[in-house]
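Peer 1: prediction below, plus the sequence it came from.
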Amino acid sequence: MPTLPLQVDRDDPRPLPTQIAAQVRELALSGRVADGARLPSTRALAADLGVSRGVAEQAWDQLRAEGWLEGRRGSGTWLRVGGFAQRAVESPATRRGVDEELVMMDAGTPWRDPRQSALWRRAWREVSTADPPRAYEEPGGIEELRVALAERLRRTRGLAVEPDQVLVTSGTVGGLRQLFAALSPGEIAIEDPGFRAAVVTAELAGRVVRSLPVGEGAESDLAGCAGAYVTPSHQHPTGRVLPADERLALLRRAEGSGCVVIEDDYDSEFRYDVAPVPALASMAPGRVAYLGTASKTVLPSLRLGWMVLPESLHGAVLAHRAVTFDMPPWPVQKAFATLLRDGHVDAVIRSARKVYAARAEKVVAALSPHAELAGPVAGMYSTWLLEPDRALRAREAMAAAGFRINLLADYCRNADLSGLLVGFGGPTDAEFELALEVLVSALSRS
C-alpha cells in the first residue's frame, strides 16, 4: 500500500484536513511525489496518521475539488499535478528566476473571467467584418468608443462629459506621457509611496519629481508644480481613500498655485463595501485631468485607457496627437467599443467584484494575526505593514513556491514604509488557496 511522508500537528490551529491537504500540495510542487503517482486510500491514510477516516476523506475531497487528485474505478486515487504545479516540478530554479513564469499576485493583474475568451472572440469577429479607416484614425480616438466611454463616465463616475472631451490613450502611461508634454513648465508632485511608472514617465519627460507624502497631502506645498499626480479613490499602493477635507484642500492649493491635479482612477469600480468613491474630477473639472484604464477591468495587454482634460489642456494634447498619432491601434479600440456596447465590460466588473470581495475576506482573516493592514481593502489587492526582514522573507518564500508578490518599500522614495502588497486577481482559485497557505506559513515562522 503506498504511503506518504505526512504528519499532523494537533497544536497547529489549522484543521487537520487542511494540514494534510497543504502537505500533499507541497510534495507535488517539490516533485517528491510525481504526477500520476498512486496515493493511499482514505482508510490507509487515516490509519497512518492516527486520525479518523472522516478527516482523511475531507482532505482528499478538498484536493479532488482543486483538481489535484483523480479517482480511477477499481484502482484507487492518483495525483494529478496540474498546469502551474507541473512547471514547478519540471524546473523550480528556472521558475524562480523568470518573473513571467510566476503566478502574479501583484497590484495590477486582474482576475480573468472564464467567459472572457468567448466575449473576445465575438468582439474580434465584429472587428474582422468592419471596414478599417483609410487613413490614421481620429486623433481623439474612434467616435464609437468615445461615445461609449462618455456614457460610461457619466453613469459610473459622475462626470458631465461629452464624447468630444474624451481622449483614448495607450493606457495610463500613454496618457501621462502626453499630459506631461503639454503641461506648463514646473515640477510634478507624485504621491510617496506611489505609482512607480508615473515617476519614471515624468522623469523621462524631463520633469523634476517632488514627493507628495501620503497622509500629509493637506499640508503639502504645490508652489512651482505644474501637476500633482494622485490616486484619491484607492491610493496606490497603501489603499487609503483621500478624505473629503483633504480633497477640498488639494483642489484649493492647486487652484492657488496654478497646478493641474492629475487623477488616476485606476480601479475605483472595484469597491465591494460601499459604492465607488466619486471622482475628484467631478468636483473641479477645470482643474483636474482625469485618467482611466481598461487594464484593471479587462486586460493589461490591451494597453488602452482614456482621459478627460481641462479645456486649457485638451486642445494642446489633441494637436500633439494629430502630429504624432500616439494612440491605440484601431482594431483594439473597435473591439473594446463592442465590449462596452454589448454590456460585457459591466458583466465582467460585476463578477470580478464578487471574486475580489470573497478573496479579500480570506486574505484579511488569514493575515490579520501576522501583519497590520495599511488601509481599507478594495480593488484587487491589499497592503500589509511588516518589518523589512519579515516582508523580504515572505516574498522569497512565495517566489520559491511559484508566486510573485511585491514589497511596499519598492514604491517608496522618501517614505519609510515596509510590508507586502498581496494581489487577488492573478491566481486561479486553487493557486490562491495554496498561495495563502504558503504566505501564512512564512509569516508564522518569521
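Peer 2: Everything's here; your move.

Peer 1: from here on, contacts and neighbour counts on C-alpha atoms
Peer 2: Will do.

Peer 1: how about residue 349: what's its closest non-neighbour residue?
Peer 2: Excluding its sequence neighbours, the residue lying closest to residue 349 (Cα to Cα, 6 or more residues apart in numbering) is residue 297, at 6.2 Å.

Peer 1: how about the secondary structure of that neighbour?
Peer 2: Of the three states, residue 297 takes coil under DSSP: H, G, I helix; E, B strand; the rest coil.

Peer 1: pretty sure residue 88 sits against residue 95.
Peer 2: Yes. Counting by Cα atoms under 8 Å, residue 95 is a contact partner of residue 88 at 6.5 Å.

Peer 1: overlap in contacts, these two.
Peer 2: Listed as contacting both residue 88 and residue 95 by Cα atoms under 8 Å, 6 or more residues apart in numbering are residue 402.

Peer 1: how about the strands in the stretch 301-446 of the chain?
Peer 2: Remark: strands assigned in the stretch 301-446 of the chain by DSSP state E, counting those that start in this stretch are 305-308, 372-373, 381-385, 403-404, 406-407, 419-423.

Peer 1: could I get those as CSV with mean neighbour count and distance to residue 363?
Peer 2: Listed next are those as CSV, based on neighbours: other Cα atoms under 10 Å; distance: least, Cα to Cα, whole Å:
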stretch, mean neighbour count, distance to residue 363
strand 305-308, 26, 30
strand 372-373, 16, 10
strand 381-385, 24, 8
strand 403-404, 26, 15
strand 406-407, 22, 15
strand 419-423, 27, 8
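
Peer 1: please compare the first structure with the one that follows:
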Amino acid sequence: MPILPVTLDRRAADPLHRQLSLAIRTLLADGVVARGERLPSSRALAADLGVARSVTEQAYDQLVAEGWLETRRGAGTYVAAQGHAIAPIPSRPPETDKRPVLRLDTGMPWIDPRHAAGWRRAWREVSTAAPPRGYDDPRGLPELRRLLAERIGRIRAVRCDPEEVVVTGGTTDGLRHLLAELRPGPVAAEDPGYRAAVATVQAAGRAVVDLPAGRPVGPHALVGAAAAYVTPAHQHPLGVVMSAADRLALLAAATTAEAQIVEDDYDSEFRYDVAPVPALASLDRTRVTYLGTASKSVAPSLRLGWMVPPPELGEAIRRRRAATHDSVPWPVQRAFVTLLRDGYVDKVVRSARRVYAERAPRVVEAMSPYATAAGPSAGMYSTWLMDAERARTARAEARRAGFDVPLLADYTRTSPLTGLVVAFGGVTDAQLDRVLAALRRGLARS
C-alpha cells in the first residue's frame, strides 16, 4: 500500500477535498501510483493528513465517479485497472528572440479613435436590450438583415430582399455553410489567394483547383468544379480589379459548368483611385453567392459577416443552420444593428479610406525604386513583385526592426510569383515610416 505524497493548504481558496482529489489525480496521471494498486483507507489517509475523514471520503468518491479509482467490497479502494491516461504536457522550447514583432496583416483595418463613442454606445444598447428567449432566427436578426440588405444594395448594387440575407460568423463561416449545400466536386480558387478560404474548402473535404489570379477564365476552366471562389473587387493579395470582360467570361464558364461562383467582396469599400466597381453578384443573382464581412471596416475580432446566396441555396442553408442552432451570437448582431443604424460603419469607412489614400503613395515612393507593383493602389495594403531572395532579405531587415511583413509566396500554391505584401492599415504613421525605412535598407542591400 503506497504512501501518498500529498500536501494540503488550509489557507487556499479551494476546499480541502478538492485539493486532495486534484493531488491524487495528478499522482495517478503521472504514474506515481500504478494501476491496480491499493490506496490507504479513507480513515488512514485522513489520519496521515490530519484532516477530517469526510475530506478523504469526498475526494475518493469524486475520483471513483471519474473512473480513476474503484472500490472493491470488503477489500478497500484501488487504482482502476483500466483508468485514464494523460499525456505529459510538452515543455515549451526556449524563446530565442523575445523582442515584440508587429505583423503587418492585410486584414487589420485602421479605426479612427475619434469614433470610439459610437462603438461604446452600441454596446451600451446591447447591455440594456432584452435578449431573445429562445434560439435566434438562423438567418440572423430581422432588423440587421434589413439594414444589411439596404447597405449592400446602396454601395454594392446587389438588390436583395432582407429575407435573402444570412448573417454569418465571417467570410469563411459563410463559405463553410455554402459548401455543405453544393453538389460534390472540387472548388476552383485564385492563386495567389486567400489562404483561409482555401483551408476552409479543404476542411470540407473538397479538392482545390488553382485559378491563376488576374487572368481571364477560359470557357471550360470550371468544368467538373462545384464552385469557384474569387475576389473580383480587389483581388487578394495582388490587388487587381477583375475587368468587365473577365467577369462576363467567368459567369459564362460557371454557367457552362453549372458551378456556383462565390464572390468574396474583399476590401471593396476602400477604393480611393476610382469609384468601387459594382459587385459581381449584381450581374447574376442565380449564379453568384455574395459574401461580405465587417472585419475590414470595423474589427476582425467582431467575427461577423453576411452572405446573399441564390434563393434555393439560401433556403437549404437556413434549414441546416436551424437544425444545428448555428447562428452568430445575439450580442454581436445587436451591436452591429446600432453601428449601422447610427452611421458608425459609414464614418469609420470614410475615415479609413482617407488614411489609406494618404499612406498608399508613401508606400509607392518607398518601394517603386526596387520592385514592381502587382496592382493599383487601393485598400489597406499593396503587393510588390521582386525575386524571392530579395524579398526574403527585405523581410529579414523589417523583422530586425520589429515588423513581420508577409511574403507573397505565403499566399501562393503553384504560382511562381514572389515578392512582399506591405499592409498599412493596422499601424500608426510612425510605425509605417519605420517599417518602410527597414524595407528600403534591405532592398538597397540586396
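Peer 2: Nice, I can see it. As the structure is a prediction and not an experimental result, all values here were calculated from the model.

Peer 1: before we move on, what SS does residue 218 of structure 1 have?
Peer 2: Three-state call for residue 218 of structure 1 (three-state DSSP): helix.

Peer 1: contacts only, for it.
Peer 2: Residue 218 of structure 1 is in contact with 246, 249, 250, counting by Cα under 8 Å, 6+ apart.

Peer 1: next one: residue 98 of structure 2 from residue 428 of structure 2, what distance?
Peer 2: Applying Cα to Cα, to the nearest Å, the value for residue 98 of structure 2 to residue 428 of structure 2 is 22 Å.

Peer 1: more neighbours, these two?
Peer 2: Neighbours were tallied for residue 98 of structure 2 and for residue 428 using other Cα atoms under 10 Å; the higher tally belongs to residue 428 (11 against 7).

Peer 1: what lines up with that one in structure 1?
Peer 2: Matched to structure 1 by TM-score structural alignment, residue 428 of structure 2 sits across from residue 428.

Peer 1: cool, residue 249 of structure 2 as well?
Peer 2: Checking TM-score structural alignment: residue 249 of structure 2 goes with residue 249.

Peer 1: count of residues packed around residue 312 of structure 2?
Peer 2: Residue 312 of structure 2 sits with 11 neighbouring residues when counted by other Cα under 10 Å.

Peer 1: ugh, wrong one, residue 76 of structure 1
Peer 2: Counted with other Cα under 10 Å, residue 76 of structure 1 comes out at 13.

Peer 1: roughly how far does it sit from residue 355 of structure 1?
Peer 2: 34 Å.

Peer 1: elements contacting the helix or strand residue 155 of structure 1 falls within?
Peer 2: Element membership for residue 155 of structure 1, per DSSP states H and E: helix 143-157. Packing contacts for helix 143-157 of structure 1, counted by 3 or more Cα pairs under 8 Å, 6 or more residues apart in numbering; DSSP states H and E, involve strand 166-169, helix 330-341.

Peer 1: JSON lines for these, including distance to residue 118 of structure 1 and mean neighbour count?
Peer 2: Formatted as JSON lines, these follow (distance: least, Cα to Cα, whole Å; neighbours: other Cα atoms under 10 Å):
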{"stretch": "strand 166-169", "distance to residue 118 of structure 1": "25", "mean neighbour count": "26"}
{"stretch": "helix 330-341", "distance to residue 118 of structure 1": "11", "mean neighbour count": "20"}
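
Peer 1: need these in a markdown table with distance to residue 177 of structure 1, can you?
Peer 2: Shown next, in a markdown table, are these (distance: least, Cα to Cα, whole Å):
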| stretch | distance to residue 177 of structure 1 |
| --- | --- |
| strand 166-169 | 10 |
| helix 330-341 | 19 |
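
Peer 1: any idea which of the ones you listed gets closest to residue 291 of structure 1?
Peer 2: Go through those one by one with Cα to Cα and the one that ends up closest to residue 291 of structure 1 is strand 166-169, at 9.1 Å.

Peer 1: check which helix or strand the match of residue 249 of structure 2 maps to.
Peer 2: Residue 249 of structure 1 belongs to helix 244-257, assigned by DSSP H and E.

Peer 1: report the buried residues of stretch 187-196 of structure 2.
Peer 2: 187, 188, 189, 190, 191, 192, 193, 194, 195 (16 or more other Cα atoms under 10 Å).

Peer 1: sorry, slip of the keys, the one I care about is stretch 359-379 of structure 1.
Peer 2: Buried residues in stretch 359-379 of structure 1, defined by neighbour count with 16+ other Cα under 10 Å: 359-360, 363-364, 367, 371, 373-379.

Peer 1: cool, stretch 146-157 of structure 1 as well?
Peer 2: 146, 147, 148, 149, 150, 151, 152, 153, 157.

Peer 1: how about the contacts made by residue 196 of structure 2?
Peer 2: residue 172.

Peer 1: isn't there a strand covering it?
Peer 2: No. Per three-state DSSP, residue 196 of structure 2 lies outside any strand segment and is helix.

Peer 1: from residue 173 of structure 2, how far off is it?
Peer 2: Distance of residue 196 of structure 2 to residue 173 of structure 2, computed by Cα to Cα: 10 Å.

Peer 1: for the nearest residue to residue 382 of structure 2 once chain neighbours are set aside, give me its contacts.
Peer 2: Once flanking residues are discounted, residue 382 of structure 2 sits nearest to residue 422: 5.4 Å by Cα to Cα, 6+ apart. Contacts for residue 422 of structure 2 (Cα under 8 Å, 6+ apart) come out as 104, 106, 363, 381, 382, 383, 384, 405, 406.

Peer 1: got a list of what the third one touches?
Peer 2: Read that as residue 363 of structure 2. Residue 363 of structure 2 neighbours (Cα under 8 Å, 6+ apart): 382, 422, 436.

Peer 1: can you check the fourth one too?
Peer 2: For residue 381 of structure 2, the set of contacting residues under the criterion of Cα under 8 Å, 6+ apart consists of 106, 360, 421, 422, 423, 424, 425.

Peer 1: which one of these sits closest to residue 59 of structure 2?
Peer 2: Distance to residue 59 of structure 2 across the contacts of residue 381 of structure 2 (Cα to Cα) is lowest for residue 106, with 52.2 Å.

Peer 1: helix, strand or coil for the alignment partner in structure 1 of the closest one?
Peer 2: Under the alignment (TM-score structural alignment), residue 106 of structure 2 pairs with residue 107 of structure 1. Secondary structure state of residue 107 of structure 1, per three-state DSSP, is coil.

Peer 1: count the neighbours of residue 97 of structure 2 for me.
Peer 2: By the criterion of other Cα under 10 Å, residue 97 of structure 2 has 7 neighbours.

Peer 1: how far away is the counterpart of it in structure 1 from residue 435 of structure 1?
Peer 2: In structure 1, the residue matched to residue 97 of structure 2 (TM-score structural alignment) is residue 93. To residue 435 of structure 1, residue 93 of structure 1 is 18 Å away according to Cα to Cα.
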